[in-house]
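1. Structure for the following, please:
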Amino acid sequence: MTQGGRRDSRFARLVRQGFTDPAAAGKLLDQEELAPLHGDPLFLDALGATADPDQALLGLLRIVESLDAEQPGEGPAGAEARRLLDALRTAKPLRDRLLGVLGASAALGDHLARHPHDWQALATYETSDLHPGTEEFEAALRDVADPDALRIAYRRALLALAARDVCGTRDVAETAAELADLATATLRRALALAAAAAPEDAAACRLAVIGMGKCGGHELNYVSDVDVVFVAEPAAGEQDEHEALRAAGRLAAHMMRICSDTTAEGTIWPVDANLRPEGRNGPLVRTLDSHLVYYQRWAKTWEFQALLKARPVAGDAALGAEYVAAVAPLVWQAAERENFVTDVQQMRRRVVASIPRAHVERELKLGPGGLRDVEFAVQLLQLVHGRSDTALRSPNTLQALDALAAGGYVGRQDAASLDAAYRFLRTMEHRIQLHRMRRTHLMPDSEADQRRLARSLGYRSEPVAELHKAWRRHASAVRRLHEKLFYRPLLDAVAQLTPGEVRLSPQAARQRLEALGYADPGAALRHLEALSSGVTRKAAIQRTLLPVMLGWFADSADPDAGLLAFRKVSDALGQTPWYLRLLRDEGAAAENLARVLSAGRFAPDLLLRAPEAVALLGDEGGLRPRDPDALAQETLAAVGRADGAEQAVTAARGVRRRELFRTAAADLLGAYGTEGIAQAVPAESLDSVGDALTGINAAALAGALRAAVRAQWGAELPARFAVIGMGRFGGHEMGYGSDADVLFVHEPREGVSEHEAGKAAFAVATEMRRLLQLPSADPPLVIDPDLRPEGKSGTLARSLTSYAAYYARWSVVWESQALLRAEYVAGDAGLAARFLELIDPLRYPDGGLDEAAVREIRRLKARMESERLPRGADRTTHTKLGRGGLTDVEWTVQLLQLQHGHRLSGLRTTRTRSALAAAVEAELIDETDARTLDEAWVLASRVRNAVMLVRGRPGDTFPSDARELAGVGRYLGYEPGHVGEMLDDYRRITRQARAVVERLFYDAE
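-> Model (predicted):
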C-alpha cells in the first residue's frame, strides 16, 4: 500500500473510532511523547470506546507532558511517563479507566495535568477498589492536613469513582451512593480540620452534621450542593448553652468554608444549610429542643418532606442519631396536616413555574418529566403510606420506589418504568456534570457536547438522535406516571378513618374527595369506613389498597359509582382468600378492577352478578377473547350438565355473562389496542370486540338450540336445523346492545316428512326464542328473525327448498342486500353451507345490478332517512340513521358489493370494513374517500358501544346526562372537560362521510 493509501486508511479508521478531527488526532498520535503506543491497535480501540476520543487523547498527552516537565533532560518521555505508557500498553483495566475518565471529563483531565502522578489512583483494580464505602474514603483522606490538600485528595478519590462509573463497573445508583459516601468522608475530614484549628470550640460543644437531600439519601450528584442541618448541645460538663451554640456555629461555618471556598485547586462543593429551620434567616446551629419546637409549631409541609432524607453524616454520632429519632415521628405525621396535599402540589407547581422559559425544554431535573417528578411522586407516596408501613421509610429514591412496588402501592410495571427513567436521567445528569465538574441539570446546547454525552451513554451509530429519542421516551413515561401517582395517595387518611379514631378531620376529608371529583363525598366517606374499619385482615388490605384505588376511581367520569361498585364486589368476595391475595399481590388486577368499575354500568352490573370474574383481571391472558369453537364447546357442555331446558339456558347465560364481562373489561382497559384507552387503535379494538361478541352470542344460540332440542326430542331433532346470522351478527360487527338478527333453515332428515320436519323446526325456533327471553338480570339476547322472507308475516323457520322457491320467484332487491351479511352461526354447518351456496347468486348477482335495482336501493335509503329517524333526534349525532352514520356507510359499501361482488372475490365478505378495503384495492373507491367512510363507521360503532358500556342500556345517540357523556368521552380517549371537542369531532367526521356518501351512493352512475 502506498503512503497516501495508508494515510487514507488511517484517517478512515480514526473516523470509525469516533474522532471528530481525525487529522489533528493523527498528528497527536504521532507525537514522540507517545512513542511506546505507536501502532498499538488496542490503544486506539480503547480511545474509540471513550465518550470523546479527541479529548481523551489530548488529556493523555497533557499528563505525559506534565510528567516529562518534572524530569527535564530525559528526552520526550521520562521514566515516569514511560512507566505510565507501558502500563497503558499492557494493563487493560488501567487503559480503559484512565482513557474513559479523560474522554468523559475535561475537568478531571485538568486535575491530572496538574497532578500527573494521580494516574496511579486508577492503576489498582481490586475488590476493595470496586466497592469503597465511607470508611475507605475516610482512610484515603485521613492524612490530609490543610484545605487545599483535602481538595486534591477529594479529586484523587473522585478519579477512581468516575472510572468505575464510566467503565460500567458501578451502576448509577451505586455511583450516587459512592459520591454520598465520599461527601460524608469529606465533611468529616473538613470538620476535623476546623476542630484542629479551634480546639477550644471543639471542646465546648457536641456538634452533629445531618445530611439532607441527595447526600442524606445516598444519591448524590458529581456536582451538587451538599445540604446539611446542624444540631448542637453543650459538651459534657458544660452548662452555658449559648456559648456552646456560638462555638458550634464557628465550627460549622469553618467546615462549610473548607468545602465551599475556591482556590487554585478549585472547590469541592458548596455546603448548603438553608434547609434548617427558618432557612437562611434562622440561626446556623440549634439545639435539639429548639429544632423540635420549630418543627412542632411553625414548620411547613415541604420541611417535613425534606426531613425524610435526614441522616447523621459527621460530628457527634450519638447526637445525630438522637436528632433523627426525634424528628422521624414528625415526618410520618406530616400527611395528617391540614392542606398537606395542596401544599405538596403547590410546591411542585412553584418549582416548575420558576424554571426560565428558555430552559424548560432542556431541564433534566426540575421540568415536567424530569427527576423531580419521580422524586416528588415517590416522596408523597412515602409520606402517606410510610406511617403504617416502615418498609417505605428509605431516604433513597430508588430503594423507596422498590419498596413501594413490593408493597403494592405502585404497580410493578409503573415502578419499573420509573426506575428505568430515573436511572437514565440521573446518568445523563452525572455525565453532563462530570465533563466540566459544574453544577448543571440542562441538556447542553452544542452538538459536540450532546455527541459526547450520547457516546458516554453507549449510543454510537447516530449518537445525538438516539440520545434524544431515549430521553423523550423516558421523559414521557415520567410525565405520565407522575400525573398518575402524584394524585393517587391523597385519600389515604380518609381510607384509614375508623370509628373513634380521627386521623383527618371530616371536613378536610370531604374537601379532598370533592377535589378529586366525588359528587357525594358524604356517601364516599361511608363506603370508605365500611371497607377499611376494623382490625380484620380484609380491612387491613383494604386500607392499603383504597388510597391507590380511590385515585383510579377519580380518574374516571363517575368516581362515586366506581367506589360504590367496589364496595359491593368486596362485600361479595371480601372473605374469599384468593380475592384478597389478588388485590394485594397483583397490582394490575387492582387497577384494572378500579378502571372497569368506574367506567360505566354495563361491566360492573355483569361483575356483580358473577363477582368471581374478578379473577380474569389478574390473569395475564385473562382478557384475551376465547376461541369461538372452544367457547361453543364449553357452552354445550354446560347445557349438557343441566337438568331441564330452563336450567340449561341459565347455564349458557352464565358462560355468556362471564364472556361479556371479559370482552367489556378488555375493551375498557385498552387490551385490544396498545397501552390504554386513549392509546388503543380504535379500529383494531372495534374489530376485536365485534368478533368476540359474535362468538359469545353464537355460542349462546348454540346452547339454547341444544337445550330446546334436548327438552322435546332428546338427542336429535327430526330435521336438520341451522341458524344463519344476519346484519351485524353475520358481519361480526355486533355491539354490546345488538340484537341477534337470524334466519332459521331446516330440511327433513331421512325418513321424516316435510311437514313433520317443518313442525319440529318451528317448535325448536320458538322454544329458542322463549328460553332466551326468560326473565333475567343479564343483558338480553334478543333473537330477531324479521329479515326472513315476508318479514314478520312469513314462516319463522323455512326449509332449504322453500327458501329456494321463494328467492327464485319473489325475492326483492332489499333481501339481496340483507343477504350480503348472511353467515353460519349455529346448528348444522353442512345445511348452512348449502343455504349460503343457494343465496350467493342473489347477493352477488351475475352482471351486477340493473338501473332499476339501483334506483330502488336509493329510494329505500331515502325513505329510511325520512321516516325511521326517531322524532326529535339530532340528525348530526344519531349514530345509526344520522348523517354519515352507520347506515350511510353500510349502504354505500353494500351497493358496491351488489354491483361488483360477482367478479371481485374480495367483496364477497360479510364485514363492512373488509369490503371497503377490497373496494379500494379494486379501485372502485379512492383511498381518501374510503378512509373517510371507515373513520366515520368506526367512530359511530364505538359511540354505540360506549353508550351501552356507560349507561348499561343501548342507545343510538350521545347521552344527555353530563356524567354519562363524560364517560363516553373517556372511552373514546378524550380528557375530562373535552366533551365539546368530542361532539365537534363526531359532527365533523360524519359530515365528511356524508359528503362521500352523497357522491358515491346517490350520484354514482
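2. C-alpha from now on. contacts and neighbour counts both.
-> Will do.
3. How far does the helix or strand containing Ala107 sit from its chain's centre?
-> Element membership for Ala107 (DSSP states H and E) is helix 106-114. When distances are taken as C-alpha atoms, centre = their mean, to the nearest Å, helix 106-114 is centred 43 Å away from the chain's centroid.
4. name the helices or strands packed onto it?
-> helix 53-70, helix 92-104, helix 147-166, helix 412-436 (3 or more C-alpha pairs under 8 Å, 6 or more residues apart in numbering; DSSP states H and E).
5. after the helix or strand hosting Asp449, next one along is what?
-> If you go by DSSP H and E, Asp449 is part of helix 447-456. Where DSSP H and E defines the elements, the next helix or strand beyond helix 447-456 is helix 463-486.
6. what's the next secondary structure element after that following helix?
-> helix 492-495.
7. ok, residues contacting that following helix?
-> 335-336, 384-385, 503-504, 509, 525, 528-529, 532, 543, 546-547 (C-alpha atoms under 8 Å, 6 or more residues apart in numbering).
8. What of stretch 770-782?
-> Here stretch 770-782 makes contact (C-alpha under 8 Å, 6+ apart) with 606, 645-646, 649, 653, 657, 697, 704, 708, 739-740, 769, 783.
9. Scan these and report the most crowded one.
-> Comparing the contacts of stretch 770-782 on neighbour count, Ala704 comes out first with 31 neighbours (neighbours: other C-alpha atoms under 10 Å).
10. how far away is that one from Val655?
-> Using C-alpha to C-alpha, to the nearest Å, Ala704 is found at 12 Å from Val655.
11. just Gln899 next, same as before
-> For Gln899, the distance to Val655 - C-alpha to C-alpha - is 41 Å.
12. Also Ala176?
-> 55 Å.
13. Which one of those two is surrounded by more residues?
-> Ala176 (25 against 20).
14. Name the next helix or strand downstream of whichever strand or helix holds Ala862, please.
-> Assigned by DSSP H and E, Ala862 falls within helix 851-867. The C-terminal neighbour of helix 851-867 among helices and strands, as given by DSSP H and E, is helix 886-900.
15. now the other sequence, so there's something to compare against:
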Amino acid sequence: MAQPAPQGRRSSTFTRLLRHGFTDPSAAARLLRTPELAPVHDDSVLLEAFGGAADPDQALLGLVRLVEAQDEAERQRLLATLVTAKPLRDRLLGVMGASEALADHLARHPRDWQSLVTYEAADLHPATPEFEQALAEGVWGEEGGALPRPDALRIAYRRCLLGIAARDVCGTTDLSEVAAELADLATATLRAALEIASGEAPGDAAVCRLAVIAMGKCGGRELNYVSDVDVVFVAEAKEGTEEAAALQAATRLAARLMQVCSDITVEGTIWPVDANLRPEGRNGPLVRTLSSHLAYYQRWAKTWEFQALLKARPTAGDPELGQAYVDTLAPLVWQAAERENFVTDVRQMRRRVIAGIPVAEVDRELKLGPGGLRDVEFAVQLLQLVHGRSDATLRSATTLDALTALAAGGYVGRQDAAALDAAYRFLRTLEHRIQLQRMRRTHLMPEDGTDLRRLARSMGLRTEPVDALRAQWKWHAREVRRLHEKLFYRPLLDAVAHLEPGETRLSAKAAGQRLEALGYADPVGALRHMEALASGVTRKAAIQRTLLPVLLGWFADSADPDAGLLGFRKVSDALGKTPWYLRLLRDEGAAAENLARVLSGGRLAPDLLLRAPEAVALLGAADGLRPRGRVALEQEVLAAVGRADGAEAAVAAARGVRRRELFRTAAADLIGAYGTEDRPAEEDPGRLLDVVGSAVSDLNAATLAGALRAAVRESWGDALPTRFAVIGMGRFGGHELSYGSDADVLFVHEPREGADEQEAAKAARAVANEMRRLLQLPSADPPLPIDADLRPEGRSGPLVRSLASYAAYYRRWSLTWEAQALLRAEPVAGDAELGRRFIDLIDPLRYPVEGLGEDAVREIRRLKARMESERLPRGADPTTHAKLGRGGLSDVEWTVQLFQMQHGWELPGLRTTRTREALAAAHQAGLIGTEEAQILDEAWVLAARVRNGVMLVRGRPGDTFPADARELAAVGRYLGYEEGHVGDMLDDYRRTTRRARGVVEEVFYGA
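-> From the prediction side, this is the model:
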C-alpha cells in the first residue's frame, strides 16, 4: 500500500499542481499516484504538458482511464511515448483536456491513441481522399470486419475526428482549416454511407444514378464539430430503367444513407443528415430528377432557397450528375436579387431567426443572437446575392473567402472586412470548443464556472480566464453588430461622397443595386440625398457620415425607406446649422432610432415635424414622448394666448402648441407600435390606443380653451355678459379621438346675474362663431374642424343655447337618438361650473330611470339598421370599413350604448363616456359574457387602430385600408404585421370583425 506523503512534501506537490492549472490538487495527486502511472507520476515534462491543456483535471482523469484500458505491453509503450514524444503528448492531453466525449471514445477504443502518434507533412492538412482512405480501412479493413459496417463507420469517424481535434487544440490548424477538414470528413463519411447502402441493395444501385449535394456549412466547407449535415438528393434513371422505378430505388438508397449516419447505437452516432432544404421541404419527395429540381426553382422557390443554394456542392454519388445540378441551378441563384419580393423575403427570414430565440437564451446565443455568427453570414450572403450578379469573384460558398472577395472588390472596406473576419473566427472557434467538450450540438455559452474556465483556457486565456473570455466575447459581438450595420451602407456613402479615396470605391451603379436590393424604390434619388448630406469636409458632413450607415439600415427596415431618407434630408436641411441637432442624434442613440422610425412610418408625423423641426429634441429627452395632461396643456395654451397680440395671433400660437403635441403623440404611437432596439413594441395595443385617444382629446380641449379665451378677449375683455361652456360630444367627449377626427361639440351659455338675456344670447353666438372662424383660418398647422351638428334640431337649430333652453328642449322635444348622443357628453372648455350643471341636466335623459321601454329599444335598433343601409359610402367594402362596416366601431359602440341607456340608472360603472370602460362595466355586471365582451373589445380596438394607422401613413383621415401597396404595408407594420403579410392582416381584420358582428346580432338586435 502506498504510504501518504509527508505534510511538507504534500504541500509542495499541491503547489506545483495548482501552478500547472489543476483546480483539485488533492484528487490530481491521488490520480498521479495510481499504480498504472507509477513510471511517470513525477515527470516534470508530463506535468508541464498537463498545464497546457484546457482542463488539466479532466485530461489527467482521461489519461488514467486510457492507461487502465491497455494491456501491460501497450501501457508501457503508451507511457514511454508520452514522455519522449512531445507531439503525441500535446495532442493526446490537449484532446482529453478539451473534450470529455473524445476521452470517453479513447477509453472505449484504447488503441485509437496510436492515430495521434504520426506527425508528418501529409498529416497536417488531410483532405477528402485521406479521410476516405482512413474510413475505408476502418470499415472494410481487418479491424472493421467483426462489426456491422455502420458501427465500424462510426468508430472510424470518431478516430478521424480525434486527429482533427488534436490539430485544432494544439494550434496546428486554424479555424478555416479545421472547418474545412470537418466538411471533408463529412464528405468522406457520406460517400462511405452511400457505399454501405449500395452494398446492401446492389439492385437499387444498378438502376439509378444518385448524387448527394451538400448544403449549408458542409457545402461551404465550414462545418462545425457537431451539426446537422444538410443535403439535397438528385437522381436520374440509368439506361433501360423507367424513371419512376429509378426514383424509388434512389429514394431507398438516400433513406438508408441518412439512417447509417443518423442512427444511435452502442457506438454512438455520427450526425443527423437533414434533407429539409430540398424543394417543398419535408412535404416534398426525398429525391427528384434534375429537371424536377429545375422546374421547382423556376416556378415556386422562395428567396431563402436561392440563398441556401449559394453553398450547394456535389459531395457523394455520381459526380457528373452532381456537377450538372450545381451548374444548372447556379444562374438562378444570381438572379434572386432581381425578384420582386427579394427584400421582403430577406427581412422576414432575418426577423424569424431573431424572434425564434427563447428569451432566456438571447444573451447566451453565439449563432443566432444579436452580434452572432448569423449576422456575419447573413450580411455576407446578402452582399453576394446583390453584387455577385455581375461580379463572379464573389461566388464563393465559404463565408470567410466570400468576405475576402468582397473586400478585394471594394464592396466592403478592408479594415471592416479584417475586423469582421477576426470576430467571425473568434466566435466560430468559441462555438467549436463548446461543442467539442461533450460532442453536442449547441451554440449557447455555458453558465457553469468550470465549463467557462475550461472554455477560456482552450482559447488561450490563462490570466483571469473567465472574465477575459466574457470581455472578449462581448467585444467581438459588439463589433459584429456595428459592422453588420455598417457593411451595407458605408460603401454606399463612399460611392457618393468620396470618403475613402485610398480604397477601391463602390461604383454608383453597384451602390444603386444595393439600395434597390435593400428596398429603396428610387435608388438614384436616395444616392442624391446621401450625397447632399454627407459630401464635403465640414464637421456637419463628418457627423452625417457617422450617422447615415445606421439610419439607412433603420429606414430600410421600414415599409417606405425612400420617405424616411427624404424626410431626414429635409429635417437636416432645416436644422443643419443648429449646433444641438446632429449632436443629439450622434450622442443619444435613442433619438436617432426614434427619428428613423418616425420619418419612415408615414406622412403625418414627418409633416408635423417639418413645420417645426425643433421638435426633434422631444425624441431624445427621457420623458419626451410621454403625453402631457390636459391641465398642463391648457396652462401653456392660455399663457401663449395671453402673450399674443390679437385673436388671430393668439389662436395661431395655440395651434402651434397643438402641432407640437400632435407630433409628440404620433411619434410615441409609431415607436410604441414598431418598437426600437432598446424599446420593444407595445404588447397591449388597447393601452396604446387609449393613450393616443386621451392625448388627442386633451390636446383638442386645450386648443378650444385657447380659442375661447382669444374670442372673448378680442371683443369683451373680461366683461362677457354670459357664462360660456363647450361640451365635447362623440369621441371627443369619450376621450377616444383619432388623429383625423372632427371635434364634435355643443355650446351652452347662461346669462350672468343682471345681464339682458338677448344681449347674453347675442354675445354667446358671437363667441361661438368667432371660435369657429379662428380655428378655420388658413394655416400650415393641422386643422381642427368644429362640428356642432349634434345640437338640438341639428343644423336647423341655434348654434348656442342657454342652459334653460336646453332644459326646455330636452323636456319637450328630445328624441331617443339625442339622448343616446348625450351618453358621451363631457365638458371640455369654458366655465367649469356651467359644464357640471349641464351634465346634471342631461343625466336623467341619458340614463333614464327604469331604463328604456320596448318602443325605445326598437327605435334604436331601427335607427342603427337605417344607418347601416344609408351611410356606408358607395363602393365601400362593408367587411373592411372601420367605422360603419360589419363589426366595426359603430356596431360595438351602439351595442355598448344600449347597455348604458338600459342599465345606467342602476349601475354606476356604466355612467362613463368611454366605450371600453362601459363595456368592461357591462361585463362585470353580467350583462355580457366574458368571451363576447373580449370579442367586441378586440374588434373596437382593431378598427380604431386601423383609422389611426391610415391617418399616420397617408396624412389624411380614412376609414378603409389604403389601396396603395406601400401604404398598405405601412399600415400593416403599424398594426404589428411583418412586411409581406398584408394578406394576413386583412384576413385577421375580417375574421375579428365577423365575430364581433355575430355578437352584435345576438346582443344588440336580439337575434
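16. Give me the TM-score for this pair.
-> Once superposed, the chains reach a TM-score of 0.61 (TM-score structural alignment, normalised by the length of structure 1), with 708 aligned residues with a C-alpha RMSD of 5.3 Å.
17. Which secondary structure elements does the helix holding Ala862 of structure 1 sit against?
-> In terms of contacts (3+ C-alpha pairs under 8 Å, 6+ apart), helix 851-867 of structure 1 is packed against helix 813-819.
18. Find me the equivalent region of the helix it packs on in structure 2.
-> Mapping helix 813-819 of structure 1 onto structure 2 (TM-score structural alignment) gives residues 816-822.
19. And stretch 512-530 of structure 1, by the same measure?
-> So stretch 512-530 of structure 1 sits over residues 514-532 in structure 2, by TM-score structural alignment.
20. So which residues make contact with that stretch?
-> Outside stretch 514-532 of structure 2, the residues touching it (C-alpha under 8 Å, 6+ apart) are 337-338, 342-343, 383, 386-387, 488, 492-493, 496-497, 511-513, 556, 560-562, 565-566, 569.
21. if you set the cut-off to 7 Å instead, what comes out?
-> Ala337, Val343, Val386, Leu493, Val496, Ala497, Gly512, Ala556, Pro561, Asp562, Leu566, Arg569 (C-alpha atoms under 7 Å, 6 or more residues apart in numbering).
22. I'd like those residues laid out as JSON lines, including secondary structure.
-> Converted to JSON lines, the contacts of stretch 514-532 of structure 2 look like this (DSSP: H, G, I helix; E, B strand; the rest coil):
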{"residue": "Ala337", "secondary structure": "helix"}
{"residue": "Val343", "secondary structure": "helix"}
{"residue": "Val386", "secondary structure": "helix"}
{"residue": "Leu493", "secondary structure": "helix"}
{"residue": "Val496", "secondary structure": "helix"}
{"residue": "Ala497", "secondary structure": "helix"}
{"residue": "Gly512", "secondary structure": "helix"}
{"residue": "Ala556", "secondary structure": "helix"}
{"residue": "Pro561", "secondary structure": "helix"}
{"residue": "Asp562", "secondary structure": "helix"}
{"residue": "Leu566", "secondary structure": "helix"}
{"residue": "Arg569", "secondary structure": "helix"}
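23. all strands for structure 1, in order.
-> 205-211, 226-234, 271-272, 285-286, 311-315, 719-725, 740-748, 783-784, 797-799, 823-827 (DSSP state E).
24. Would you mind measuring the gap between the ends of stretch 199-214 of structure 2?
-> For stretch 199-214 of structure 2, the first-to-last residue distance is 22 Å (C-alpha to C-alpha).
25. show me the contacts for Leu968 of structure 2.
-> Each residue near Leu968 of structure 2 by C-alpha under 7 Å, 6+ apart is listed here: Phe961, Pro962.
26. Just give me the match in structure 1 for it.
-> Leu968 of structure 2 maps onto Leu965 in structure 1, by TM-score structural alignment.
27. roughly how far apart are its match and Val681 of structure 1?
-> Distance of Leu965 of structure 1 to Val681 of structure 1, computed by C-alpha to C-alpha: 21 Å.
28. now do Asp956 of structure 1
-> Applying C-alpha to C-alpha, the value for Asp956 of structure 1 to Val681 of structure 1 is 22 Å.
29. same thing with Ile63 of structure 1?
-> Distance, Ile63 of structure 1 to Val681 of structure 1, using C-alpha to C-alpha: 59 Å.
30. Between those two, tell me which one has more neighbours.
-> Neighbours were counted for Ile63 of structure 1 and for Val681 using other C-alpha under 10 Å; Ile63 has more, 24 against 15.
31. neighbours of the closest residue to that one other than its chain neighbours, just the number please.
-> The shortest distance from Ile63 of structure 1 to any non-neighbouring residue, by C-alpha to C-alpha, 6 or more residues apart in numbering, is to Ala113 (4.8 Å). Using other C-alpha under 10 Å, Ala113 of structure 1 has 21 other residues around it.
32. before we move on, what about Leu99 of structure 1?
-> Leu99 of structure 1 has 30 nearby residues by other C-alpha under 10 Å.
33. re earlier: ok, average deviation of the helix holding Ala107 of structure 1 from structure 2?
-> Overlaying structure 2 shows helix 106-114 of structure 1 at a mean distance of 5.7 Å from the equivalent residues (mean C-alpha distance after the TM-score superposition for structure 1).
34. quick one: that helix to helix 92-104, angle?
-> Calculated by axes from the mean of the first three to the mean of the last three C-alpha atoms, to 10 degrees, helix 106-114 of structure 1 forms an angle of 120 degrees with helix 92-104.
35. Can you verify my assumption that Ala647 of structure 2 contacts Ala710?
-> Yes. Under the criterion of C-alpha atoms under 7 Å, Ala647 of structure 2 makes contact with Ala710 at 4.9 Å.
36. follow-up on the earlier one: could you provide the contacts of stretch 770-782 of structure 1 in TSV, with additional columns for distance to Glu278 of structure 1?
-> Output for those, formatted as TSV (distance: C-alpha to C-alpha, whole Å):
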residue	distance to Glu278 of structure 1
Leu606	57
Ala645	80
Glu646	77
Val649	74
Arg653	68
Arg657	62
Asn697	69
Ala704	77
Ala708	82
Asp739	70
Ala740	73
Arg769	79
Ile783	75
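37. Which pair of the residues you listed spans the longest distance?
-> Leu606 and Ala708 (25.4 Å; C-alpha to C-alpha).
38. re the thing from before, for the residue nearest to Ile63 of structure 1, give me its contacts.
-> Taking C-alpha under 7 Å, 6+ apart as the test, what Ala113 of structure 1 contacts is Arg62, Ile63, Ser66.
39. This completes my enquiry, with thanks.
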